[in-house]
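Asks: Sequence plus the predicted model coming up.
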Amino acid sequence: MKAVRRTDDGVAVVEVDDPPGSGELVRIRSASICGGDLRHVGPGRPIIGHELAGVREDGTAVVVEAVYGCMTCARCLQGRYNLCPTWLRRSLGVAIDGGMAEQFRAPAERLVALPAGLAVRDASLAEPAAVSWHGLRLGGTGPGSRVAVVGAGALGLLAVAGARRMGARHVALEARHPHQREAGDLLGASLGTGGRYDVVVEAAGSDASLARAIELVAPGGSVVVLGAQFSEIRIDLQTLFIREARLVPSLGYCAHRDGSDLADAAAMLAADPTIAAALITHRFPIEDAAEAFRVAGDRSLGAIRVVLEP
């Protein structure tokens, strides 16, 4: 069985005897390449991949909920499994084997059935969409909100789509590359920012983008940080203080009173096929994984989300 692993010589397609993971067998039909897949190398060089969709043995199409904890602690029982102390030790493709393979095993309770209208070949996009959805929800996005997104990679563009789905009256986008601006326009974003915003999503993961997000937030608003940073950073606390604005780090996704972020994100993609069409820019068979990773890592080639199809 073919799987994608990072080796000393780079990304390679390898043969493995058994499906990675544990739990119910899923035949993977789409596995997209996250920015973290391009950067992170876990101990033991695990199989890559956490943005996964496939088909159960009974034929049901599902997306894999890659963020989960022990499912027994107080936070997990409240649905906040993204805050479980064990979460990092269960990080697919980083701490343990992910599912960029022809088959993968996942706990049955972590498989979310696809809604009608969402094709399984597009459904790996639901996982990063849930990340953006979670952040928008934490930030208080809703009908009538003014939302700005700084950074137009997949998470930023999915935040544009999510904000519109949540009823924001205006969604602005700051994008660096022409293909990102084109995708933002297709998703209904206003290209460029002006004024102050109730919710500002930082989706680029840099000091400069966080500073810009703080600059754009309105009094009483929220700066939601999606872009992962793992070193000390400087922030403009004075601006946040004077405007009484919140800085909201957003980690993964979880359940909530009315369902889950992943199910909400999948429903959004099912309702608007334009989102997947705009964001999935390249598709490769699993045998061409090395080339797929090369394309995904080269912004000049116009990649937003690159999908492997085992």
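Replies: Right, received. Where do you want to start?

Asks: CA only for contacts and neighbour counts going forward, please
Replies: OK.

Asks: Please point out which parts of stretch 247-260 sit buried.
Replies: Residues Leu247, Val248, Ser250, Leu251, Gly252, Tyr253, Cys254, Ala255, Ser260 are the ones in stretch 247-260 that count as buried (16 or more other C-alpha atoms under 10 Å).

Asks: and these as a markdown table, adding distance to Ile275?
Replies: Below are the buried residues of stretch 247-260 laid out as a markdown table (distance: C-alpha to C-alpha, whole Å):
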| residue | distance to Ile275 |
| --- | --- |
| Leu247 | 28 |
| Val248 | 25 |
| Ser250 | 22 |
| Leu251 | 22 |
| Gly252 | 20 |
| Tyr253 | 19 |
| Cys254 | 22 |
| Ala255 | 23 |
| Ser260 | 20 |
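
Asks: Can you tell me which of those residues lies closest to Gly221?
Replies: Each of the buried residues of stretch 247-260 was checked against Gly221 using C-alpha to C-alpha; the closest is Leu247, at 9.0 Å.

Asks: The closest one belongs to a helix?
Replies: No - read with DSSP: H, G, I helix; E, B strand; the rest coil, Leu247 is strand and lies in no helix.

Asks: contacting residues for it?
Replies: For Leu247, the contacting residues are Ser222, Val223, Val224, Val225, Leu240, by C-alpha atoms under 8 Å, 6 or more residues apart in numbering.

Asks: Columns distance to Gln103 and secondary structure on top of these, output as JSON lines?
Replies: Formatted as JSON lines, the contacts of Leu247 follow (distance: C-alpha to C-alpha, whole Å; DSSP: H, G, I helix; E, B strand; the rest coil):
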{"residue": "Ser222", "distance to Gln103": "40", "secondary structure": "strand"}
{"residue": "Val223", "distance to Gln103": "39", "secondary structure": "strand"}
{"residue": "Val224", "distance to Gln103": "35", "secondary structure": "strand"}
{"residue": "Val225", "distance to Gln103": "33", "secondary structure": "strand"}
{"residue": "Leu240", "distance to Gln103": "47", "secondary structure": "helix"}
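
Asks: Taking the centroid of this protein, which residue is nearest it?
Replies: For the chain, Pro128 is the residue whose C-alpha lies nearest the centre (C-alpha atoms, centre = their mean; 1.8 Å).

Asks: need the helices for the protein, in chain order.
Replies: Applying DSSP state H to the chain gives helices spanning 35-39, 74-77, 126-139, 154-165, 178-186, 207-216, 237-243, 261-271, 274-279, 289-296.

Asks: quick one: contacts of the first one?
Replies: Put plainly, it is helix 35-39. If you take C-alpha under 8 Å, 6+ apart as the criterion, helix 35-39 is touched by Ile48, Gly49, Gly93, Phe293, Gly297.

Asks: Isn't Ala101 up against Ser30?
Replies: No - applying C-alpha atoms under 8 Å as the test, Ala101 and Ser30 come out as separate, 9.5 Å apart.

Asks: before we go on, here's another structure to hold up against the first:
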Amino acid sequence: MMYKNKQFYLCERPEGVVSSKAVPQREHIIEAIQDGELIIENQYISIDPAIRGWMRDEPSYMPPIELGSVIRSSTVGKVVASCHPDYQVGDRVYGLSGWETYSVSNGFFLNKIPDDSPYPENYYLSIMGAVGLTAYFAITDRSGLKSGETLLMSAAAGAVGSIGGQIAKQMGCRVVGIAGSDEKCGWLKTIGFDDTINYKTTEDMTAAIARACPEGVDVYFDNVGGEILDAALLNLNSHARVLFCGSIASYNATEPVPGPYNWWQILARSAEVRGFLISDYLAQFPEAALTIGQWLDEGKLEFREEIVDGFDNCLSAFNRLFDGSNNGKMLVKV
């Protein structure tokens, strides 16, 4: 059986906001697969800021997307053809694939959704997938966060930030979130954040952080970089930790980004900078997913998803990540 596959692919390295010239669409026919391969009909596509970094020809924790290749992304879908011994037609799966309606996989970085799972399939790209697991491992392990400490979370209304803040509250921490609208700040307080800062209406971020964190910042969870990172550095406590999870403020930059200007505070406060990659925790995924599922069932976690309908909207949904207009985890329903 033949499958007509629609794809977004990388035609050229983008400068600034990603355009349809750099990432156009194409169609091709999947006619056959080899032994050890399977075909997935994608149902949801994950839209993530990290994809912007993969479009650059720069060294990173994953190789750059090659010119002419489909845009790399996580997806969830259904197996429609299989020559792989571990996957049968009808299996529901999630893993690393791309912005396309069908994916050919060899099973690498692919997982089955349990047949008895009570959760919707899209949850496996958000709370039960990389988003929830990133927040879980970053907060409970890599940050070194302890009860009574103060966590300052950037991009706090986003998928990782909102979940991470709630986990920190369960650990007995003071949690302050930085977000881009009064509505987002208000929502964060309803899910347990102690205080919030609207960076779009704040003229002096250093002073605003000092007011919201009167005892200083023990862990700054950095999703954005830029000016907010500089302001956070001036509010660190002695032996604080800066958890580097992302740098969305610079992803669309067209020139080298200077700074951080206050980097000397790492020395002045005897602080640490800790990079975080979820791939370091692969062996612990199943146990963590069970814990997250239990918290969901007990009503201890709330999260937001924004699901955009229609495959053709992948690129426009992606660009909304960088103007702050999205609400929670961004997904496209194919």
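Replies: Received, thanks. In this text the structure is predicted, and so the values were computed from the model without any measurement.

Asks: hey, where'd the strands end up in the stretch 51-200 of the second structure?
Replies: Along the stretch 51-200 of the second structure, counting by DSSP state E, counting those that start in this stretch, strands occupy 72-82, 92-98, 102-105, 110-112, 150-153, 174-179, 195-198.

Asks: Mind checking those strands for the one nearest to Ala232 of the second structure?
Replies: With C-alpha to C-alpha as the measure, strand 150-153 is the member of the strands of the stretch 51-200 of the second structure nearest Ala232 of the second structure (8.1 Å).

Asks: how far away is Ala268 of the second structure from Pro118 of the second structure?
Replies: 50 Å (C-alpha to C-alpha, to the nearest Å).

Asks: okay, the two: which has more neighbours?
Replies: Counted by other C-alpha atoms under 10 Å, Ala268 of the second structure and Pro118 do not tie: Ala268 has more neighbours, with 13 against 8.

Asks: Now distance to Thr193 of the first structure too, for the helices of the first structure, in JSON lines please.
Replies: As requested, those are exported to JSON lines (distance: least, C-alpha to C-alpha, whole Å):
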{"stretch": "helix 35-39", "distance to Thr193 of the first structure": "25"}
{"stretch": "helix 74-77", "distance to Thr193 of the first structure": "37"}
{"stretch": "helix 126-139", "distance to Thr193 of the first structure": "18"}
{"stretch": "helix 154-165", "distance to Thr193 of the first structure": "13"}
{"stretch": "helix 178-186", "distance to Thr193 of the first structure": "13"}
{"stretch": "helix 207-216", "distance to Thr193 of the first structure": "8"}
{"stretch": "helix 237-243", "distance to Thr193 of the first structure": "18"}
{"stretch": "helix 261-271", "distance to Thr193 of the first structure": "25"}
{"stretch": "helix 274-279", "distance to Thr193 of the first structure": "21"}
{"stretch": "helix 289-296", "distance to Thr193 of the first structure": "27"}
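
Asks: returning to what we had before: map the residue nearest to the centre of the first structure across to the second structure for me.
Replies: In the second structure, the residue paired with Pro128 of the first structure is Val131, using TM-score structural alignment.

Asks: Its match is in contact with Gly158, isn't it?
Replies: No - taking contacts as C-alpha under 8 Å, Val131 of the second structure lies outside contact range of Gly158: 9.8 Å.

Asks: Now the common contact residues for Ala101 and Ser30 of the first structure.
Replies: Contact criterion C-alpha under 8 Å, 6+ apart; residues shared by Ala101 of the first structure and Ser30: Pro310.

Asks: thinking again about what came up before, could I get the strands of the stretch 51-200 of the second structure in JSON lines, plus columns for distance to Gly310 of the second structure and mean neighbour count?
Replies: Below are the strands of the stretch 51-200 of the second structure laid out as JSON lines (distance: least, C-alpha to C-alpha, whole Å; neighbours: other C-alpha atoms under 10 Å):
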{"stretch": "strand 72-82", "distance to Gly310 of the second structure": "14", "mean neighbour count": "23"}
{"stretch": "strand 92-98", "distance to Gly310 of the second structure": "15", "mean neighbour count": "22"}
{"stretch": "strand 102-105", "distance to Gly310 of the second structure": "14", "mean neighbour count": "21"}
{"stretch": "strand 110-112", "distance to Gly310 of the second structure": "23", "mean neighbour count": "16"}
{"stretch": "strand 150-153", "distance to Gly310 of the second structure": "32", "mean neighbour count": "27"}
{"stretch": "strand 174-179", "distance to Gly310 of the second structure": "28", "mean neighbour count": "25"}
{"stretch": "strand 195-198", "distance to Gly310 of the second structure": "31", "mean neighbour count": "21"}
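
Asks: Nearest to Tyr261 of the second structure, out of these?
Replies: With C-alpha to C-alpha, the closest approach to Tyr261 of the second structure among the strands of the stretch 51-200 of the second structure belongs to strand 150-153: 19.1 Å.

Asks: so that closest one corresponds to what in the first structure?
Replies: Using TM-score structural alignment, the residues of the first structure aligned to strand 150-153 of the second structure are 146-149.

Asks: Ok, stretch 231-238 of the second structure next?
Replies: Using TM-score structural alignment, the residues of the first structure aligned to stretch 231-238 of the second structure are 212-219.

Asks: Give me the mean distance between that stretch and the second structure.
Replies: Once fitted to the second structure, stretch 212-219 of the first structure is off its aligned match by 2.7 Å on average (mean C-alpha distance after the TM-score superposition for the first structure).

Asks: Run the chain-centre distance for that stretch.
Replies: Distance, stretch centre to chain centre, for stretch 212-219 of the first structure: 23 Å (C-alpha atoms, centre = their mean, to the nearest Å).

Asks: List the buried residues of it.
Replies: Residues of stretch 212-219 of the first structure classed as buried by neighbour count (16+ other C-alpha under 10 Å): Arg212, Ala213, Ile214, Glu215, Leu216, Val217, Ala218, Pro219.

Asks: With respect to His134 of the first structure, which of those residues is nearest?
Replies: Ala213 (17.8 Å).

Asks: residue contacts, the closest one?
Replies: Ala213 of the first structure makes contact with Val149, Val150, Val200, Val201, Glu202, Val223, according to C-alpha under 8 Å, 6+ apart.
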